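Asks: mind looking at a prediction? Sequence and model below.
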Amino acid sequence: MGSGDTEDIREPVAGLLLAAGAGSRLGRPKALVEVGGERLVDRGVRTLREGGCEQVLVVLGAADTDVTDACAVINPDWATGLGSSVRAGIDAVPDEFDAVIVALADQPLVTPQAVQRLLEAHRQGARAAVATYHGNQRNPVLLGREHWSAVHAMAHDDVGARPFLRAYSHLVTPVECDDVASPEDIDTAEDLARLAGLLGSPSA
């Protein structure tokens, strides 16, 4: 390989879907909410799978439910916030995976194409990468294994990978996803109705 060549890395990457919250503002766990006849938890798993993740883990808590095509990870501390789900999920990723892509169940406009772009950045050598929308860092996020301990230590309360992304910004590759996805999330019934409308499907 010449000095000007870009290394193509193909170690396996896992998907990690965070779906443990109670959805207090919505009045029910978001994981179980249906959009177009598909639960948000199932949609999130499918997005990570179709995006190229070789295995998907789902962190559950308030709604301990069955998931298909994924490995369920129960977070007994889910009520303390997102940070505990990040820690539980990272701890559960099998040893054979070199990196993980973290996504949230309540962002149904994140697409497999966004996941694919993060995977491509990883194949080109990125060890940490984040989807950006109009220049703003959101989700999903790719984290190489060597960064997991730092993310684990910094995740707390309702904060996940954001402190790591800020503290180690020089290591993070931004990946523009404006044209293929949106980070809009579901917090309220109004959010759900609006996003379901954008998806062209009814909600339940």
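Replies: Everything's here; your move.

Asks: every contact and neighbour count from this point should use C-alpha atoms.
Replies: Fine.

Asks: so the spatially most central residue of the chain, which of the three states?
Replies: Among the residues of the chain, the one closest to the centroid is Ala103, at 0.8 Å (CA atoms, centre = their mean). Secondary structure, DSSP: H, G, I helix; E, B strand; the rest coil: Ala103 is strand.

Asks: am I right that it is in contact with Asn139?
Replies: Yes: Ala103 is within contact range of Asn139, at 6.1 Å (criterion: CA atoms under 8 Å).

Asks: those strands in this protein, which residues are they?
Replies: In the chain, the strands defined using DSSP state E lie at 13-19, 34-35, 38-39, 55-60, 71-74, 99-104, 128-133, 136-144, 173-176.

Asks: just so I know, which of those strands lies nearest Leu26?
Replies: Leu26 lies closest, by CA to CA, to one member of these: strand 34-35, at 12.8 Å.

Asks: give the burial count for the residue nearest to Gly23 when sequence neighbours are not counted, as a bare number.
Replies: Once flanking residues are discounted, Gly23 sits nearest to Pro29: 4.6 Å by CA to CA, 6 or more residues apart in numbering. When counting by other CA atoms under 10 Å, one arrives at 21 neighbours for Pro29.

Asks: next, the one to line up against it:
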Amino acid sequence: MESLEIIILAAGNSSRLGQPKQLVVYQGKTLIEHIASNALMVSPHVTVVLGSHAKRIEWTLNQAQLFPKIVYNPDWEQGMGTSIKAGVSSLTNKQAPIMILLSDQPAVKTHLLWQMIHLYQEKKPEIVACDYGGKLGVPMLFSPQVRHELLILSGDQGARSFLPYYSDTTLTVPFALGTWDIDTPEDVVELMRKKN
């Protein structure tokens, strides 16, 4: 989708994991490589928001010949809301829809992203969210009309904080594996088990 802006949140320091989750290797590639390459397959406009371990992560992307736009969030320690705001603030096309991805959801594949894009194009909702089985989460796609909500997030606030106000104009796609993310050493062990 030519006009779609994709923002990948990759600024956290992975305190519970003890190592940068963005650089955990899965199926021969780091998690940040997986999500960045998938994002670049559906849009040429991909922004990665970095904070902790920024130089190592950017170097890893460059080594993989992946060249998304890099935005550094100096306030990354204050929480995810600041990274969303930093990413959205950096976008020059104010009329583009915005998709937000995380760097630690190994189950996110291009077919899920295309499913969300096609639903957005066909039905024109204000938000397309993933349904984890009764709980909505990322990936999420936002129309330009919702941009202002993303720009006023702060601290640990994510998009879930304003989803209730858009319940009538939010559509969902099923994504049962949305709850599978990498936060602890045990999550990495499980990831290695699923390697093949």
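Replies: Done, it's in. Just so we're clear, the structure is a prediction, and the values are computed from it rather than from any experiment.

Asks: quick check: TM-score for this pair?
Replies: Put the two chains on top of each other and the TM-score (TM-score structural alignment, normalised by the length of the second structure) is 0.88; 187 aligned residues with a CA RMSD of 1.8 Å.

Asks: tell me which of the strands of the first structure sits nearest to Arg117 of the first structure.
Replies: Judging these by CA to CA, what sits closest to Arg117 of the first structure is strand 173-176, at 7.0 Å.

Asks: would you check the span in the second structure matched by the closest one?
Replies: Mapping strand 173-176 of the first structure onto the second structure (TM-score structural alignment) gives residues 171-174.

Asks: can you pull out the residues in contact with the matching stretch?
Replies: Gln115, Met116, Pro125, Ile127, Val128, Ala129, Cys130, Asp131, Tyr132, Gly133, Leu136 (CA atoms under 8 Å, 6 or more residues apart in numbering).

Asks: and the fourth one, what's its match in the first structure?
Replies: Structural correspondence for Ile127 of the second structure with respect to the first structure (TM-score structural alignment): Ala128.

Asks: quick check: that match touching Trp148?
Replies: No: under the criterion of CA under 8 Å, Ala128 of the first structure makes no contact with Trp148, lying 10.2 Å away.

Asks: and those two? Which one has more around it.
Replies: More crowded of Ala128 of the first structure and Trp148, by other CA under 10 Å: Ala128, with 27 against 19.

Asks: apart from its neighbours in sequence, what residue is nearest Gln55 of the first structure?
Replies: That would be Ala14: by CA to CA, 6+ apart, it lies 5.0 Å from Gln55 of the first structure.

Asks: stretch 98-111 of the second structure: how far from the chain's middle?
Replies: Distance of stretch 98-111 of the second structure from its chain centroid, counting by CA atoms, centre = their mean, to the nearest Å, is 5 Å.

Asks: in the first structure, which residue range corresponds to it?
Replies: Under the criterion TM-score structural alignment, stretch 98-111 of the second structure matches residues 100-113.

Asks: what's the matching stretch in contact with?
Replies: 13-19, 30-31, 40-41, 43-44, 47-53, 115, 118, 139-145, 180-187, 195, 199.

Asks: now list the buried members of the residues you listed.
Replies: Buried members of those, scored by 16 or more other CA atoms under 10 Å, are 13-19, 30-31, 40-41, 43-44, 47-49, 51-53, 115, 118, 139-145, 181-183, 185-187, 195.

Asks: got the angle between the lengthiest helix in the second structure and strand 136-142?
Replies: In the second structure, with assignment by DSSP state H, the single longest helix is helix 110-123. In terms of direction (axes from the mean of the first three to the mean of the last three CA atoms, to 10 degrees), helix 110-123 of the second structure departs from strand 136-142 by 60 degrees.

Asks: so for helix 110-123 of the second structure, what gets flagged as buried?
Replies: Using 16+ other CA under 10 Å as the test for burial, helix 110-123 of the second structure gives Thr110, Leu113, Met116, Ile117, Tyr120.

Asks: distance to Leu165 of the first structure added to the strands of the first structure, as CSV?
Replies: Output for these, formatted as CSV (distance: least, CA to CA, whole Å):
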stretch, distance to Leu165 of the first structure
strand 13-19, 17
strand 34-35, 31
strand 38-39, 29
strand 55-60, 21
strand 71-74, 24
strand 99-104, 13
strand 128-133, 8
strand 136-144, 9
strand 173-176, 10
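
Asks: mind checking which of the ones you listed is nearest Arg162 of the first structure?
Replies: Judging those by CA to CA, what sits closest to Arg162 of the first structure is strand 136-144, at 8.7 Å.

Asks: helices or strands next to the closest one in the packing?
Replies: Helices and strands touching strand 136-144 of the first structure, by 3 or more CA pairs under 8 Å, 6 or more residues apart in numbering; DSSP states H and E, are strand 99-104, helix 112-123, strand 128-133.

Asks: hmm, back to that, the match of strand 173-176 of the first structure vs the first structure - mean distance after superposition?
Replies: When the first structure is superposed, stretch 171-174 of the second structure averages 1.5 Å from its matched positions, counting by mean CA distance after the TM-score superposition for the first structure.
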